[in-house]
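> pasting the structure only:
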């Protein structure tokens, strides 16, 4: 059973989002924060596309990593951190459209490792979102005292 160890997880996520420089640089916006689940979207610009006009695979993988990781953050104790241990992305369709939608969730919560999944969709006009990538990720929980910083 998935259960948060931080009853104030929404505030914790909001604080962590302020520090997500790369996410902000890409233009990714979080739209849903729930216990063990997170969603967001990215309006596709030319800078997000590869040479054939599709959403770049690196952008898609990054979104999968973000939503999977932050979904794990909703479950860990308040001052703990989450880092990616492993990420596997399967690309199912080309990302041709106007917006990417990313959904991540925790499949199995552990004391040190969280097993997560993510899906990335593309939208085009009024068509139903098309699933373009599916990811599985392992996210490690890091206690604050375990982080060594070099000065």
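All right, it came through fine. Everything numeric in this text was worked out from a predicted model, so none of it was measured.
> switch to C-alpha atoms for all contacts and neighbour counts from now on
Noted.
> helices along the chain, start to end?
Assigned by DSSP state H, the chain shows helices spanning 9-17, 21-26, 57-73.
> which ones are touching the residue positioned nearest the centre of the chain?
Central residue of the chain (C-alpha atoms, centre = their mean): residue 67, 1.6 Å from the mean position. Applying C-alpha atoms under 8 Å, 6 or more residues apart in numbering, we find residue 67 in contact with 37-40, 102-105, 118.
> tell me where the protein has strands.
Per DSSP state E, the chain carries strands over the ranges 29-34, 37-43, 81-91, 99-109, 113-123, 130-142.
> take a look at this one as well, against the first:
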């Protein structure tokens, strides 16, 4: 299902880097391709809420971008989030927030993806904090 517009890791990083909000958060693409994408960001104090947990908006941001990146790895860069749902399972604490997304089904005009949002502590232990599912609209359908 890939076409000549399918992104590679370097281009995915460039696209993310062009988003001012992603730069503000310090987000980075750490894995990309074949219908999957992983986005990470360091959990620093500015991203926490009053109880010391990562703010829900930060988890939503990570899921949203990972879902869209995963879709882009299959259908190309002309994609945008149409909608997504997120379920928060437990508070996110630790050193890094990791969002791993994968394509469930890629169609001509819409891609459905799922995402696990994971908090990683200082020794590398992962804790699942949220799950999301999204519809990604294809702005430039393949011929």
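Good, I have the coordinates. Everything quoted here is computed from the prediction, not taken from an experiment.
> go through the helices of the first structure and name the closest to residue 113 of the first structure.
Of all the helices of the first structure, helix 57-73 sits nearest to residue 113 of the first structure, with 9.2 Å by C-alpha to C-alpha.
> quick check: angle from the closest one to strand 99-109?
40 degrees (axes from the mean of the first three to the mean of the last three C-alpha atoms, to 10 degrees).
> just the buried positions in helix 57-73 of the first structure, please.
57, 59-73 (16 or more other C-alpha atoms under 10 Å).
> which of these sits closest to residue 122 of the first structure?
For the buried residues of helix 57-73 of the first structure, the nearest to residue 122 of the first structure is residue 60 (10.0 Å; C-alpha to C-alpha).
> does that closest one touch residue 118 like I think?
No: using C-alpha atoms under 8 Å, residue 60 of the first structure makes no contact with residue 118, being 10.5 Å away.
> for the residue lying closest to residue 22 of the second structure once chain neighbours are set aside, what are its contacts?
Distance criterion C-alpha to C-alpha, 6 or more residues apart in numbering; nearest residue to residue 22 of the second structure, sequence neighbours excluded, is residue 16 at 6.5 Å. With contacts defined as C-alpha under 8 Å, 6+ apart, residue 16 of the second structure is in contact with 22-23, 27-29.
> with distance to residue 83 of the second structure and neighbour count added, can I get those residues in JSON lines?
Below are the contacts of residue 16 of the second structure laid out as JSON lines (distance: C-alpha to C-alpha, whole Å; neighbours: other C-alpha atoms under 10 Å):
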{"residue": "22", "distance to residue 83 of the second structure": "19", "neighbour count": "17"}
{"residue": "23", "distance to residue 83 of the second structure": "23", "neighbour count": "12"}
{"residue": "27", "distance to residue 83 of the second structure": "21", "neighbour count": "22"}
{"residue": "28", "distance to residue 83 of the second structure": "22", "neighbour count": "19"}
{"residue": "29", "distance to residue 83 of the second structure": "21", "neighbour count": "23"}
